[in-house]
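1. could you look at this predicted model? Sequence included:
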Amino acid sequence: MTINNILCPTDFSDMANRAISYAAEMALKYDATLHLVSVINEIHGFDSFQVLAITPRDIHEHMLKITQEKLDELTSDIRPSIPLHTAVLEGHPSTEITRAAAEFDCDMIVIASHGRTGLEHILIGSVAESVTRHSHCPVLIVK
């Protein structure tokens, strides 16, 4: 089996950081490119809030900027010898992760078993489970 591209999504949780460590080690071992991605949900209804000083569009753009900054911080902890690509994706996490894996021609996805906790986890469901079901490539789930 040849592994040239590894996708590792993050929500910046401790579990996701653990998955990144696994993905980085695998990328080093297989001389593969590591694709770090984070997904933010789209905000709808921009036009309804134009009377506010800070609009949902402003909040959305700020979220994009902050998320990219966090990804950039993570890359500083990864060995420089590992080819690295980062991307901020917008939409439903499992959908965007599986789409990105196909787009980046990934041979494997390394994902945390869970990130968020509590009610948010129950409402959103298991992203890792959905990615495993819909991915075109093998998925390594890190506990």
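-> On my side now, so go ahead. Numbers count the residues shown, from 1 in each chain.
2. only C-alpha atoms from now on, for both contacts and neighbour counts.
-> Fine.
3. residues contacting the longest helix anywhere in the chain, please?
-> Determined from DSSP state H, the single longest helix within the chain is helix 56-75. With contact meaning CA atoms under 8 Å, 6 or more residues apart in numbering, helix 56-75 is reached by 12, 36-38, 40, 42-43, 45-46, 49, 84, 86-88.
4. how far does it sit from its chain's centre?
-> When C-alpha coordinates are averaged (CA atoms, centre = their mean, to the nearest Å), helix 56-75 and its chain have centres 13 Å apart.
5. the following helix or strand past that helix packs against which elements?
-> Remark: after helix 56-75, the chain's next helix or strand is strand 84-90, criterion DSSP states H and E. In this structure, strand 84-90 makes packing contacts with strand 33-40, helix 56-75, judged by 3 or more CA pairs under 8 Å, 6 or more residues apart in numbering; DSSP states H and E.
6. any idea how far the spatially most central residue of the chain lies from residue 23?
-> With distances taken as CA atoms, centre = their mean, the residue of the chain nearest its centroid is residue 9 (2.6 Å). Using CA to CA, to the nearest Å, residue 9 is found at 10 Å from residue 23.
7. what do those two both touch?
-> Joint contacts of residue 9 and residue 23 (CA under 8 Å, 6+ apart) are residue 110.
8. from what I can see, residue 131 looks like it's in a helix, true?
-> Yes - judged by DSSP: H, G, I helix; E, B strand; the rest coil, residue 131 forms part of a helix.
9. structure B:
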Amino acid sequence: MYNHVLIATDGSELATRGLVHGLALAKGLGATVTVVTVTEMWSAWDMAHEARMSEHNPVDEYEQRAKAAARRILDTAVNLAQEQQGLDVQTLHVADQHPAEGIITACQSQGCDLIVMSSHGRRGLGRVLLGSQAAEVLAHSTVPVLVVR
């Protein structure tokens, strides 16, 4: 049914639930797995603040921190896949993109036919104020999306 599953994670406890579910599903299907994490572009506001605090190169510092955080998230996902499901997974860090856009870009570039991700399941004002990456992915994806609450 599905041959290549993209599992999106930000390393949070909620995203890990989606990761675990996606790994089990992929194993049951015999599918290839790519785990993706997306880091957003640096904020001009934040960089201006860092520059005032006498950071030498705040953009470079941000990029290094983002890469290190992505590496930790993806290493944790690889370990979880191997320990819980005995799966070898591919990993991908998409830098400098809005999360929903990065997930869709990763899906297209990797040739995935299913996206698995978690959602808080917020409704009403909470969703409007905080946004929903899952809702954006659902709205713009050309492949099925499995949302784990």
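-> Structure's in. What do you need? Just so you know, these numbers come straight off a predicted model, no measurement behind them.
10. can you tell which of the helices and strands packed on strand 84-90 of the first structure is closest to residue 106 of the first structure?
-> Among these, the nearest to residue 106 of the first structure by CA to CA is strand 33-40 (8.5 Å).
11. mean deviation of that closest one from the second structure?
-> Mean deviation of strand 33-40 of the first structure relative to the second structure after superposition (mean CA distance after the TM-score superposition for the first structure): 0.9 Å.
12. what range does that strand cover in the second structure?
-> The aligned range for strand 33-40 of the first structure in the second structure is 32-39, by TM-score structural alignment.
13. buried stuff in that stretch?
-> For stretch 32-39 of the second structure, a neighbour-count test (16 or more other CA atoms under 10 Å) marks 32-39 as buried.
14. out of the contacts of helix 56-75 of the first structure, which two are the most distant from each other?
-> 49 and 84 (37.9 Å).
15. quick one, which of the two is more surrounded?
-> Taking neighbours as other CA atoms under 10 Å, residue 49 of the first structure and residue 84 compare with residue 84 leading, 18 against 12.
16. about what we covered before: with residue 135 of the first structure as the reference, measure out to the closest residue to the residue nearest to the centre of the first structure other than its chain neighbours.
-> In this structure, residue 9 of the first structure finds its nearest non-sequential neighbour in residue 37, 4.7 Å apart by CA to CA, 6 or more residues apart in numbering. Relative to residue 135 of the first structure, residue 37 of the first structure is positioned 15 Å away (CA to CA).
17. and for residue 23 of the first structure?
-> Taking CA to CA, one finds residue 23 of the first structure at 17 Å from residue 135 of the first structure.
18. which one's more surrounded, those two?
-> The residue with more neighbours, out of residue 23 of the first structure and residue 135, is residue 23; 27 against 19, by other CA under 10 Å.
19. residues contacting the more buried one?
-> 6-8, 34, 110.
20. which stretch among the helices and strands packed on strand 84-90 of the first structure comes nearest residue 101 of the first structure?
-> Closest to residue 101 of the first structure of these is strand 33-40 (CA to CA; 8.8 Å).
21. show me what that closest one is packed up against.
-> Using 3+ CA pairs under 8 Å, 6+ apart, the elements in contact with strand 33-40 of the first structure are strand 5-9, helix 14-30, helix 56-75, strand 84-90, helix 93-103.
22. most tightly surrounded among the ones you listed?
-> strand 5-9 (a mean of 27; mean count of other CA atoms under 10 Å).
23. OK, contacts around the closest residue to residue 40 of the first structure other than its chain neighbours?
-> In this structure, residue 40 of the first structure finds its nearest non-sequential neighbour in residue 90, 5.0 Å apart by CA to CA, 6+ apart. Shown in contact with residue 90 of the first structure (CA under 8 Å, 6+ apart): 39-42, 96.
24. who's in contact with stretch 140-149 of the second structure?
-> Contacts of stretch 140-149 of the second structure (CA under 8 Å, 6+ apart): 14, 17-18, 21, 104, 112-121, 134, 137-138.
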